[in-house]
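In: With the input below, show me the fold.
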Amino acid sequence: MRFTSLLTTITAGAVLALSGCGGASAEQPGSPEQPAPAVKPTVVLVHGAFADASSWNGVVASLKRDGYPVIAAANPLRGLHDDAAYVAGVLKSVPGPVVLAGHSYGGPVMSEAAAGNPNVKALVYIASFILEPGESTSQLAAKFPGAQLGPTLQTVPVPLAGGGTANDLYIKQDEFHRVFAADVTPEVAELMAATQRPITEGALNEPATEAAWKSIPSWNMVTTADLAIPAESMRFMGDRAKSHSVEIAASHAVTVSHPDAVADLVDQAARATVT
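Out: Got it, this is the predicted structure:
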């Protein structure tokens, strides 16, 4: 299968699995609200492919209003393990409890980065893959039909420091609004398309070695209008992880189009795990 066809679902994922819990159950309206943690954890945000840390701006603003310290990490998008090592370094620099949230390819990165870090109290997956050890993003990409991202990708060869070349992947700018950010204004989507960060093809083929969601409580947001990854795929991964997922009618760019909803889910995770 061509790399581009494997990338149709590079960005996504699912989980609200409280570690050690049995089956999944949907959040019911009117459930009692958890008390706010006495000490606010630091929220660390990890962006995915075709985006940068500014894609979290609205989420950061909402969390800041609620009193959370926030760091939006600059995910390198060069390779799963290298990217995870970078984010792990960011996590080690944060004193005290952390709630870690990842969008898109940022989910697999945070699953690796959080492993073995006792300060990470919760994982929040926003339209993101949750990989089992041994799986790669590309392996999960073709599992369900319906994604429309692959044909819109453009490959740009780039030189490597040690010699040779790698292939960077971009979304064609004239397709960006439709496939990635359909519920964002055309003006904002145009800026996002022009400033998108590429990801290497190789990053999508590296198998995961860690699955922090197996031991750390996790939350998941399924984006039902997502053209980058089918909602069915997100639900599958959530069910497989025995996780509790919430759903929202949003495009893949949910951190931009619905920042308050994303921040609310992060707040739920903090209230449930940090006392």
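
In: rest of the way, CA atoms for contacts and neighbours
Out: OK.

In: all helices of the stretch 151-275 of the chain, in order?
Out: 173-180, 186-195, 231-240, 254-257, 259-273 (DSSP state H, counting those that start in this stretch).

In: can you count the residues close to G164?
Out: If you count neighbours by other CA atoms under 10 Å, G164 ends up with 9.

In: For V99, give me its contacts.
Out: 41-44, 120-124, 266, 269-270 (CA atoms under 8 Å, 6 or more residues apart in numbering).

In: Correct me if wrong, but it is in a strand.
Out: Yes - V99: assigned to a strand according to DSSP: H, G, I helix; E, B strand; the rest coil.

In: Among the helices of the stretch 151-275 of the chain, which comes closest to W56?
Out: helix 254-257 (5.9 Å; CA to CA).

In: now the other sequence, so there's something to compare against:
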Amino acid sequence: MTTTRRTLLAGSAAAAAGAALGAPAAQAHPRPDNQPKPTVVLVHGAFADASGWNDVATRLIRDGYPVIAPANPLRSVASDSAYLAAVLATLSGPIVLAAHSYGGIVATNAATGNPNVKALAYVAAFAPDQGETLLGLQTKYPGSKLNEAALDFRPYDAGLVDGYIKRQYFREVFAADVPKATAELMWTGQRPADARTLGEPSGVPAWKNIPSWYLVARNDQVLPAAAQRFMAERAGAQVREVNASHVAMISQPFAAAELIKRAAR
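Out: The predicted model follows:
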């Protein structure tokens, strides 16, 4: 994304929900019970907002984890990463940084150099190496249906354009395994990303020095599962796979929460 660590594949939805994950060699010993739990920071991606993490956050909060889900500005890789880095700098103690989709490139950059970030958790997310772009990774392997036909580009300032997913493509491409009514609401409230983010190169990746976990969405029509596996293996991540669309944290919140809790131990 090249050290390979053990990959755990769930053979069914039930097995995926209950499968245990091994710990990476770089991980410290489990946290003593009397130590405070790390703060979990949940980073959303494009065409979405922080509410996509609601079911995951509910599970984490119930289990005693401090959780915040800041708004991702979706303006540029550099500025969004700087914004998240500033948010992380306000937090004391250990941090687990979890990201979905475009949020992955933001987290990968924002965590670099922050000693409080102890683990990264990617949920169907971009985990680029230095110099790579979203578009390059999205199209590295066949299978993505997030193409120009599916996108609606709307100018918002001189020379600047936002990208939205068109209504007729939204559920199929983005959220095929959530109820139709839910997908309709998600489309209605989707937050666009500046089109420049697609070709903006990423910086020095935090995953080179921070242990990582990855939840692969096998049925992803935005970021092909093959690309997710490639990035996860390259990062040396502990991997779990689920039969899910791109929004695995919504359709499979238990699996996403369990991955994050594994990263937090």
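
In: TM-score for these two?
Out: TM-score for the superposed chains, counting by TM-score structural alignment, normalised by the length of structure 2: 0.89, backed by 248 aligned residues with a CA RMSD of 1.9 Å.

In: Out of the helices of the stretch 151-275 of structure 1, which one sits most buried?
Out: helix 254-257 (a mean of 25; mean count of other CA atoms under 10 Å).

In: mean shift between that helix and structure 2?
Out: Comparing helix 254-257 of structure 1 with its match in structure 2 after superposition yields a mean distance of 1.1 Å (mean CA distance after the TM-score superposition for structure 1).

In: Now do that helix: which elements does it pack against?
Out: helix 57-65 (3 or more CA pairs under 8 Å, 6 or more residues apart in numbering; DSSP states H and E).

In: hang on, the earlier thing: can you tell me which of the contacts of V99 of structure 1 are in strands?
Out: 42-44, 120-124 (DSSP state E).

In: would you list the residues you listed in JSON lines and tack on distance to K242 of structure 1 and neighbour count?
Out: Shown next, in JSON lines, are the ones in strands among the contacts of V99 of structure 1 (distance: CA to CA, whole Å; neighbours: other CA atoms under 10 Å):
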{"residue": "T42", "distance to K242 of structure 1": "26", "neighbour count": "22"}
{"residue": "V43", "distance to K242 of structure 1": "24", "neighbour count": "25"}
{"residue": "V44", "distance to K242 of structure 1": "24", "neighbour count": "23"}
{"residue": "V120", "distance to K242 of structure 1": "20", "neighbour count": "26"}
{"residue": "K121", "distance to K242 of structure 1": "18", "neighbour count": "22"}
{"residue": "A122", "distance to K242 of structure 1": "15", "neighbour count": "32"}
{"residue": "L123", "distance to K242 of structure 1": "14", "neighbour count": "30"}
{"residue": "V124", "distance to K242 of structure 1": "15", "neighbour count": "31"}
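
In: is it true that A85 of structure 2 touches A111?
Out: Yes - if you go by CA atoms under 8 Å, A85 of structure 2 and A111 touch, sitting 6.6 Å apart.

In: Which of the two has more residues huddled nearby?
Out: Between A85 of structure 2 and A111, A111 has the larger neighbour count (other CA under 10 Å), namely 29 against 19.

In: In structure 1, what residue corresponds to the more buried one?
Out: A111 of structure 2 maps onto A114 in structure 1 when the alignment is built from TM-score structural alignment.
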